[in-house]
Structures are given as structure tokens and as C-alpha cells.
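**Student:** A structural model of the following input is requested.
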Amino acid sequence: MRVLVVEDDARMASMLRRGLTEDGYSVDVASDGFDALWRASEVEYDSVVLDLMLPGIDGLEVCRRLREAGRWAPVLMLTARSGIEDRVSGLDSGADDYLAKPFSFAELSARLRALVRRGSTARPAVLAAGDLGLDPSTRQAWRGKVSLDLSGKEFALLELFLRRLDEVLSRPVILEHVWDFAYDGVSNVVDQHVASLRRKIDRPFGVQQLETIRGAGYRLRAQPLSLPT
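**Tutor:** Below you'll find the model as predicted:
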């Protein structure tokens, strides 16, 4: 297995190279974003360990460009920022997982093994369910030919539902993915934002696609149901 480590801190890069080599990986190291993009264009890596803060172009931009170029090797992003918005930004750029600094090498190794097992299957740039669509890279959403004006949280909610179509998502699961752990599970913040999202993606179009599953949570159907007129 061949891994690309993108890290500008020489000591950190050396530690990662040594540890991953001992784990049996073949390791290449890039010290900036431009070098990373060049290496990834020349070699089919099995995974990429990518620092967020890099000279030149940062890790978010590197990840976006990799995905735009059709490079789908799993990306584990390293960041000194642990806020939910930073994590969402990393995942929106195309990263598969994130790890906040400081971290233990054992955890990094375990996360990397999980990503490598998952493989590098190509993922669509646009998420869609019926005529409802969303493009994470451009932050645009639409129903048919109508552009949807969504808040940041509404966009994150819709992306979560589109990635997990026909799956009932409980309130705690939604909180974990869209907010942070400071909210408790009895808060009605999820209900309020789901209701707001439904008012924008369903009601104006006379359809029902975002459903409330009583006692369980919410589900986005793969295809909308027409409401009686």
C-alpha cells in the first residue's frame, strides 16, 4: 500500500513516515500543496494523509483539486482546528475523515487502515434524489430548475440526508453530524431546522420527500411523493 503524507512540519512528517513504514506502507512525503498535487498526478496512491495548514495552497484546496482531477484515494485530513465548522469544511472539500492534533499515532494508524479497507471508489460530484440536487463543491442546491436559498445548517442537513437516502436518522445522529456535542439530545434545534428545510425543499413544490418518522427521527426518500391538491 502506498501512502502520500502531505505535511510541512519536518518533525511531524518524519514521525509519520517512520510510523507508517513500520506499519508496512510505502510512504512518499510532500512538504507543500503544489508538491502534493504533482505527486498525486503521477502516482495512484492508496490513501493520503493531508495536513490542513500548508504553505502555498492549504489542505482544503489540495483536496478539492484532487477530487476535481478524479483522484479518489481516501484522504485523512490532519488539523489543529477541532471546531465543527472546520470539520464540515474538510469533509465538504472531499476528505473522508479528519483527525485533530495532537493525536496518537495508534489512532491515526487505525483510521488509515479503515479508509484503505473502504477503498477509493469514485464518488459523484453532485448528490441527487429525484429532481432534488446538491453540489457540495459549489455550495448550490436546487429542486428541478429552481435554485434553493439555504442557510449553512440547512445545507449541511440536506447534504447529510442526501448521503444517507431512505435511512431513518435519529436526532442524536443528526446533531452529531451537523452540530457539535455541546447540544443535548432533547434540544429541539433539529426539529426547528428540519422544519425550515422542509418549507424550502418540499412545500413550495407540492411534494413530500423529507419525512418525519414518529418516535425515530427523519428520512429523505429517494423519490418525492406528490401531495394532493
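
**Student:** CA only for contacts and neighbour counts going forward, please
**Tutor:** Noted.

**Student:** show me where this protein has helices.
**Tutor:** 10-22, 33-42, 59-68, 84-92, 105-118, 152-163, 171-178, 189-201 (DSSP state H).

**Student:** contacts for the second one?
**Tutor:** Helix 33-42 is touched from outside by 4, 6, 30, 54-59, 62, 65-66, 71, with contacts defined as CA atoms under 8 Å, 6 or more residues apart in numbering.

**Student:** for comparison, sequence B:
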Amino acid sequence: MHPDKRIRILLADDEPNILQFLELGLLGEGYDVHTAQDGEEALQAAREFKPHVAILDVMMPEKSGFEVCKSLKESGDKIAVIMLTAKDEVTDRIRGLTLGADDYMAKPFSFDELLARIQARLRNQFPDLLGAVTYGPFRIDDRKNEIMYMERVLELSPTEYDLLKFLVINHGAVLGKTTILDKVWSYDFGGENNIVEVYIRSLREKLGDKEHRLIRTLRGVGYRVDLP
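**Tutor:** Take a look at the predicted model:
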């Protein structure tokens, strides 16, 4: 899959902090994201944006997440719906699933769990979207956990794979060590942040990036991948 055909995700929640947190996280994972703060806005966005996945808060103004879910499923468009709620009540879950929701998550939840739920829906409903993605000389294939550079498969550890994927997907952006630790090593990482330097050094060796032209260091700021 070429990056201009990225997986599209619609986020609908009337809590700005949650909306911003999820949007930034999903953008960082390489998804194309559109947000809405009420049910009517969500439906309008769905008609124009044509998302593959809709993540809907149950309690929204104008139209509830339940109403939006029902409309989306009746539209005839192929879409996976994940419902979010502030309370984990069986009656709410049953109602959402009865209206066609594909999954259900109670707040608070971990971002990693949400990613796993999104991937599960995509594998189930849009398996063709999870092919290889090309970024310049890089080709990332999550099905094989494989990254190719200049037509050569890189021998990477799981952490090296996650780090290089994160850097490449966010090419052109400056990524600080704290951000990298949060996204690659997770928020509960308790080690030293010089672990990032160690892994960057290893990646440069495997990429033949001796002059640091591919993975650039911006002293005191972070790292940036520059693609030709």
C-alpha cells in the first residue's frame, strides 16, 4: 500500500483532550485521521472522509455514538466501528453490538490496547490494507514484520523494527528521545534514555548510514529521518 492510500480512521469524542491524545497517537502510527466532536459532525465526516475504522464515544451531543453507529452500518459502506464509553456496563455493550458495532472499549483504556483492537478489525474486515507500505527507499511490511531498504531486507530485532518503522513513518519530523521512548518502548519504560542512542547507532550501521545523512541527529532536540 502506498502512503497516499493510508488507512483512514474517524475519531468522534466530545472530550478535546482525549480527541487530541488519540489523534496524535494514531497519526504517529501512520494512520490518516479525521476528528469530530459531536454525532452530526461525525456522520458528515464519514460521508466525505470514507473511513475504514470509526472510533465513536457513546455519549456525544447532537447524536449519540449509538445513533452514529446505526447510521454508519445502514449506509452500506464497509466500515469497522469501535465504541468507547466512560462506563463498562453490559447493557451498553449489548446495545452497541446489537446496532452493529464491531468492538467495544471502556474508558480509561491503554493506547496500545486500542491499536491492537484497530489492527484486529483491519485484519478481519480489510485484510488487503495491511500490505507493504513504501516510503522512499523503505518498504515496510507488517504482515512479515519486515523492512526493506534499497531492495534489501534488513536484519532487525523486534525493537529495531519498531524504532525504524516509527522514524520512517514520521520522516521529516524531529522526534525527541522522550517521544521515541514513549512510542517505541512504551510509557512505563524505566531505563535510561541513552538506550535510544544505542539503537540509533545500530540502525545506522545496518543502513550503511555512516555519515548520518539518513537518520540525522539534531543536537539537544532529537532525530529526524530525511528521505531522498
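
**Student:** mind checking the TM-score on these two?
**Tutor:** With the length set by TM-score structural alignment, normalised by the length of the second structure, the two chains reach a TM-score of 0.51; 121 aligned residues with a CA RMSD of 1.4 Å.

**Student:** on that earlier part again, for residue 132 of the first structure, find the nearest of the helices of the first structure.
**Tutor:** Among these, the nearest to residue 132 of the first structure by CA to CA is helix 189-201 (7.9 Å).

**Student:** by contact count, what packs against the closest one?
**Tutor:** Counting contacts by 3 or more CA pairs under 8 Å, 6 or more residues apart in numbering; DSSP states H and E, helix 189-201 of the first structure packs against helix 152-163, helix 171-178.

**Student:** nearest to residue 16 of the first structure, out of those?
**Tutor:** Per CA to CA, nearest to residue 16 of the first structure of these: helix 171-178, 28.2 Å.

**Student:** picking up where we left off before, now the helices of the first structure in CSV, with distance to residue 208 of the first structure and mean neighbour count?
**Tutor:** Formatted as CSV, the helices of the first structure follow (distance: least, CA to CA, whole Å; neighbours: other CA atoms under 10 Å):
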stretch, distance to residue 208 of the first structure, mean neighbour count
helix 10-22, 49, 15
helix 33-42, 43, 16
helix 59-68, 33, 20
helix 84-92, 27, 18
helix 105-118, 33, 14
helix 152-163, 14, 19
helix 171-178, 20, 17
helix 189-201, 8, 17
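
**Student:** residue 158 of the first structure maps to what in the second structure?
**Tutor:** By TM-score structural alignment, residue 158 of the first structure lines up with nothing in the second structure.

**Student:** nearest to residue 194 of the first structure among the helices and strands packed on helix 189-201 of the first structure would be which one?
**Tutor:** helix 152-163 (7.6 Å).

**Student:** which residues touch that closest one?
**Tutor:** Against helix 152-163 of the first structure from outside (CA under 8 Å, 6+ apart): 127-129, 134, 136, 139, 141, 174, 177-178, 193-194, 196-197, 219-220.

**Student:** which two from the residues you listed end up farthest apart in space?
**Tutor:** 139 and 219 (21.7 Å).

**Student:** okay, those two: which has more neighbours?
**Tutor:** Shown here are residue 139 of the first structure and residue 219; by other CA atoms under 10 Å, residue 219 has more neighbours (20 against 13).

**Student:** can you find the partner of residue 95 of the second structure in the first structure?
**Tutor:** Under TM-score structural alignment, residue 95 of the second structure pairs with residue 89 in the first structure.

**Student:** ok, back up a step: between the helices and strands packed on helix 189-201 of the first structure, which one is closest to residue 201 of the first structure.
**Tutor:** Of those, nearest to residue 201 of the first structure by CA to CA is helix 152-163, at 9.2 Å.

**Student:** excluding its backbone neighbours, what's nearest the match of residue 95 of the second structure?
**Tutor:** residue 60 (7.6 Å; CA to CA, 6 or more residues apart in numbering).

**Student:** residues touching that neighbour, list them.
**Tutor:** 52, 89, 90, 93.

**Student:** and what of residue 34 of the second structure?
**Tutor:** 8, 9, 10, 11, 23, 45, 49.

**Student:** and it, how far from residue 46 of the second structure?
**Tutor:** 9 Å (CA to CA, to the nearest Å).

**Student:** now render the contacts of residue 60 of the first structure as TSV, adding distance to residue 119 of the first structure.
**Tutor:** Shown next, in TSV, are those (distance: CA to CA, whole Å):
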residue	distance to residue 119 of the first structure
52	22
89	22
90	19
93	18
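
**Student:** sounds good, over and out.
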